[in-house]
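[1] my questions are about this predicted structure, shown below with the sequence.
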Amino acid sequence: MIELLPLLLFLAICLLLMLGYPVAFTLAGTALAFAGIGILTGAFDPNLLHAMPDRLYGTMTNVTLIAVPLFVFMGVMLERSRLAEDLLTNMARACGRLPGGLGISVVLVGAMLAASTGIVGATVVTMGLMSLPTLLKRGYSPELATGTICATGTLGQIIPPSIALVLLGDILGSAWQQSQLAAGIYNAEAVSVGDLFVGALIPGLLLVALYVVYLLFRAWGTERPAAVAESADAPPAGLMASLLPPIALIVLVLGSILSGAATPTEAAGVGALGATLLAAFKKQLHPAVLRDVAHATARITAMVFGILIGASLFSLVFRGLGGETLVHELFQQLPGGVITATLVVMLLIFLLGFILDFIEITFVVVPIVAPVLFAMGVDPLWLGIMIAINLQTSFLTPPFGFALFYLRGVAPDTVATGQIYRGVVPFIVIQLLLLLLLALWPELVTWLPAQWRAG
């Protein structure tokens, strides 16, 4: 029974989270309760709790994590100052003559908005409010319109600069160094957030391209949406003037990271300042907007770091109860070795994506499974991108996908829930296809970071 305490701890946390209890308090409170049980049964050394203050101090002073509030500020500023809405309107005009041009513009703008916010709910709700009525009015079926919005909203998991990749990079970097130290390698180069950003570029762009190809196929086939009439009268210079500033901001943020001119944290500061200047240039930087942006940023950042603190305590107790050894022995006994172990982890993360947010999975599950997979020879960059796309797929999958719930909350009553579910199925197939491609050709993830490091 004592040997099963780590498993019971994990199951208890999942059950409490499903019941709707606050994540940070659930993680910390349940971990402390099981630590008490472990102390009473002799399965947990109470001296391990003395390391908690140092762990929390290290977390709160982690320079990499400063990028989280800065990227959140950048995305919320673009949203609240109506820059994202203007970008969608003008992109629709620019793509209006293409078959399925409005849908393509939703994908392109949604990809940029998803990259800047990194929060699935915010992107899906924003795109649903801005574009769903227009898509339906232009002749898109409810299935195609809702599927496009849901799939586009989840792109923030994979397209850099992404908060999900920032958090994954920090956790995977720590897990990688831990696994290397366990193997007696003391000078291993850490996996950085920048590495994940570079590794996500090809899969992210490939996924957007597959979405666009699918929309073109539907536009030429069963769907005959109307073109955006305003595109014929829109002056090209006016369109470029509206499209270039936000695009330039995202290119500046990514370019500064890829060129080595700035770290992800420094680039996040550039993005936050750039979004503020764009809002001021558009005369949208009112005191009320700035106050809303500051409040939203503080709320989201407090949530992230609260969960991180709770997850740090959970991780400490889980390891102290022997959970890492239990997971390692379980994976070693699986037939098929590293392939089966990786498939089991991917399936577990996919299923947990129905009930847990990506932040919770990143802080709770990844630190448990990543060191074991690294010890079995799995590449940390490849694993990080696979996890991000896997979570993105689970957020789309009926009946529990988070993106579906978010869109259902803002969709009109004329759009049935079943239509939303049917609409996301082709996009789920596309994402599973991408996962298969990355599994068969890991170089799609690892090649560009290798070139970037060599340069």
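    Noted; the coordinates are in hand.

[2] hey, let's count contacts and neighbours off CA atoms from now on
    Will do.

[3] just list the residues touching M77, thanks.
    M77 sits next to A272, A275, T276, A279, V289, L290, V293 when contact means CA atoms under 8 Å, 6 or more residues apart in numbering.

[4] cool, V166 as well?
    Counted by CA under 8 Å, 6+ apart, V166 has contacts T64, L65, A67, V68, V193.

[5] what's around the first one, how many residues?
    Meaning T64. Neighbours of T64 under the rule other CA atoms under 10 Å: 18.

[6] and for the one 4 residues further on?
    V68 is surrounded by 24 other residues when neighbours are defined as other CA under 10 Å.

[7] then G377?
    10.

[8] quick one: contacts for it?
    Contacts of G377 by CA under 8 Å, 6+ apart are V338.

[9] from the contacts of M77, which is closest to Y214?
    For the contacts of M77, the residue nearest Y214 by CA to CA is A275; the value is 31.7 Å.

[10] in CSV, list the contacts of M77 along with secondary structure and neighbour count.
    Formatted as CSV, the contacts of M77 follow (DSSP: H, G, I helix; E, B strand; the rest coil; neighbours: other CA atoms under 10 Å):
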residue, secondary structure, neighbour count
A272, helix, 25
A275, helix, 26
T276, helix, 20
A279, helix, 22
V289, helix, 17
L290, helix, 19
V293, helix, 22
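
[11] which pair of those residues spans the longest distance?
    For the contacts of M77, with distances taken as CA to CA, the pair at the greatest spread is A272 and V289 (14.3 Å).

[12] included below, for side-by-side comparison, is a second structure:
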Amino acid sequence: MIEFIPLFMFLAVCLVLMFGYPVAYSLAGTALLFAGGGILTGYFDPSFLTALPNRVFGTITNTTLIAVPLFVMMGIMLEKSRVAEELLGNMAALFGQLRGGLAISVVIVGALLAASTGIVGATVVTMGLMSLPTMLKRGYDPALATGVICATGTLGQIIPPSIALVLLGDILSTAYQQAQLSMGIFNPKIVSVGDLFIGALVPGLILVLLYILYILVYVKLKPEAAPIAEDQEIPPLSKIMAGLIPPVLLIVAVLGSILVGAATPTEAAGVGALGATLLAALKGELNIARLQEVGKSTLQVTSMVFMILLGAAVFSLVFRGFGGEDTIHHFLQQMPGGVIGATAIVMLVIFLLGFILDFIEITFVVVPIVGPILLAMGVDPIWLGIMIAINLQTSFLTPPFGFALFYLRGVAPSTVKTSDIYRGVIPFVFIQLLLLAIIAQWPVLVTGLPAMLK
């Protein structure tokens, strides 16, 4: 009976979350209820809970996680300073004579935003407000327009600096240390967030190219879905460069400092936050009211992330107390195909959970459970982190709870049907799954660049 309790506990959390209760309180509350029942029935050792204060303290004092509020502030500051708006206008004009050019410009600008903000909600809402009305006015198929905007918005999950990679790096580092200790290695290595950032560069670029290739093929087969803007004037090169150079310089400052080893991801996040503030000042968009607005939004997002972290710490502790980790370990080891079969089933579970749970919930609940097991079986930690990140990226697009769909629905005009949005994102989900298959077949696409730079 006891071996089924972790499964019931996991299902109970999913059920509570589907009812719409706050994630942090759902994780911690469900875990404590099961722990209380387990103590009364003798199935749970209350001494497990004595480790909770150390876990909470370790989370709050973790220097790696300082990057979260800094990257959030950087993204929100860029959103409020209208850098993206100017960049999109110039790119749209540049590609205006190409069929599907506006959609391609959305992908390119979205990729640049992802590399300078890393916040999915901000990118989807910004691109939805700026580009969707223009695309619809020019006669674009609503499914193509909404699908491109939603999918482009999720690039912030995989293109560094990504908050998802910061969180994954911290959790995988702990999981990697646990895996090494279980194998008798008492001087364990860690997984740095910087390695994940570097490992994500090539897959991120491949994904952008796959998006553009899909758009070109789609409009070739269905020209009426993306009419050419005949009256579009190409702006002068100086105007295009004026809108392009500032965000590119910021990207180079943040990622370049990590790549050359001049700064840790946390230090680079500080550079990014300062750089975004300076850009806003240069554009005349910086004032006391704007700083208050950015500070409040940063505090809200950061508080949400850390509350979920603490709730997940309680959940994982109780889950282990019921022997859940041993149960999962035994199950994965019995999978046919060995490490390949175990990795495949974990990826499938994460993909299916993406239909009902947010990426933060999956990261904090599932990864600490399966991470140590897969890493102990010999899986490369950087490769595993990028595979999970791309898999989690699909959770933003998969109905019914894809957050990118909700974000766009909130800013899309009433003439756009929800079914159009759902229809538009399905091809991009398959593109992301195709990228997973490509990386699974050629892991060097992830591991090659970090190894080369080391």
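    Structure's in. What do you need? Please read all numbers here as calculations on a predicted model, not as lab measurements.

[13] and the TM-score between these chains?
    Superposed pair, TM-score by TM-score structural alignment, normalised by the length of structure 2: 0.96. Supporting alignment: 452 aligned residues with a CA RMSD of 1.5 Å.

[14] sorry, back to before: just send the contacts of M77 of structure 1 back as TSV, with distance to W441 of structure 1 too.
    Output for the contacts of M77 of structure 1, formatted as TSV (distance: CA to CA, whole Å):
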residue	distance to W441 of structure 1
A272	36
A275	37
T276	40
A279	42
V289	45
L290	45
V293	41
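
[15] element containing K189 of structure 2, please.
    Remark: K189 of structure 2 resides in no helix or strand, with elements defined by DSSP states H and E.

[16] in structure 1, what stretch matches the one helix or strand P133 of structure 2 maps to?
    Taking DSSP H and E as the definition, one finds P133 of structure 2 inside helix 120-137. Alignment of helix 120-137 of structure 2 against structure 1: residues 120-137, by TM-score structural alignment.

[17] that stretch: average distance to aligned residues in structure 2?
    On superposition with structure 2, the mean distance recorded for stretch 120-137 of structure 1 (mean CA distance after the TM-score superposition for structure 1) is 1.4 Å.

[18] wait, isn't G199 of structure 1 in contact with T446?
    Yes. G199 of structure 1 lies in contact with T446 (CA atoms under 8 Å); the separation is 6.1 Å.

[19] what's the overlap in contacts for the two?
    With CA under 8 Å, 6+ apart as the test, G199 of structure 1 and T446 both reach L381, W382.

[20] so which of these two has more stuff around it?
    G199 (27 against 22).

[21] contacts only, for the more buried one.
    So G199 of structure 1 contacts L381, W382, I385, L444, V445, T446, W447, L448, P449 (CA under 8 Å, 6+ apart).

[22] among those, which ones are buried?
    By neighbour count, with 16 or more other CA atoms under 10 Å, the contacts of G199 of structure 1 hold L381, W382, I385, L444, V445, T446, L448, P449 as buried.

[23] which ones among those residues lie within helices?
    L381, W382, I385, L444, V445, T446, L448, P449 (DSSP state H).

[24] so which strand or helix has the residue lying closest to the third one once chain neighbours are set aside?
    What sits nearest to I385 of structure 1 in space, not counting adjacent residues and going by CA to CA, 6 or more residues apart in numbering, is A200, at 6.3 Å. Counting by DSSP H and E, the element that carries A200 of structure 1 is helix 193-220.

[25] what comes up buried for the next helix or strand along the chain from that helix?
    Proceeding N to C from helix 193-220 of structure 1, the next assigned helix or strand is helix 236-258, under DSSP H and E. By 16+ other CA under 10 Å, the buried positions in helix 236-258 of structure 1 come out as 239, 242-243, 245-246, 249-250, 252-254, 256-258.

[26] can you check stretch 284-301 of structure 1 too?
    For stretch 284-301 of structure 1, by 16+ other CA under 10 Å, it's Q284, L285, V289, L290, V293, A294, A296, T297, I300, T301.

[27] save these as CSV, and put in distance to R93 of structure 1 too.
    Shown next, in CSV, are the buried residues of stretch 284-301 of structure 1 (distance: CA to CA, whole Å):
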residue, distance to R93 of structure 1
Q284, 22
L285, 25
V289, 27
L290, 29
V293, 28
A294, 32
A296, 31
T297, 31
I300, 33
T301, 35
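
[28] now, which of those sits nearest Q178 of structure 1?
    Looking across the buried residues of stretch 284-301 of structure 1 and measuring by CA to CA, the closest to Q178 of structure 1 is T301, at 26.6 Å.

[29] element containing the closest residue to that closest one other than its chain neighbours?
    Spatial nearest neighbour of T301 of structure 1, chain neighbours left out: P69 (5.6 Å); criterion: CA to CA, 6+ apart. Taking DSSP H and E as the criterion, P69 of structure 1 maps to helix 67-80.

[30] list the buried residues in that helix.
    If you call a residue buried by 16+ other CA under 10 Å, then helix 67-80 of structure 1 has these buried ones: 67-80.
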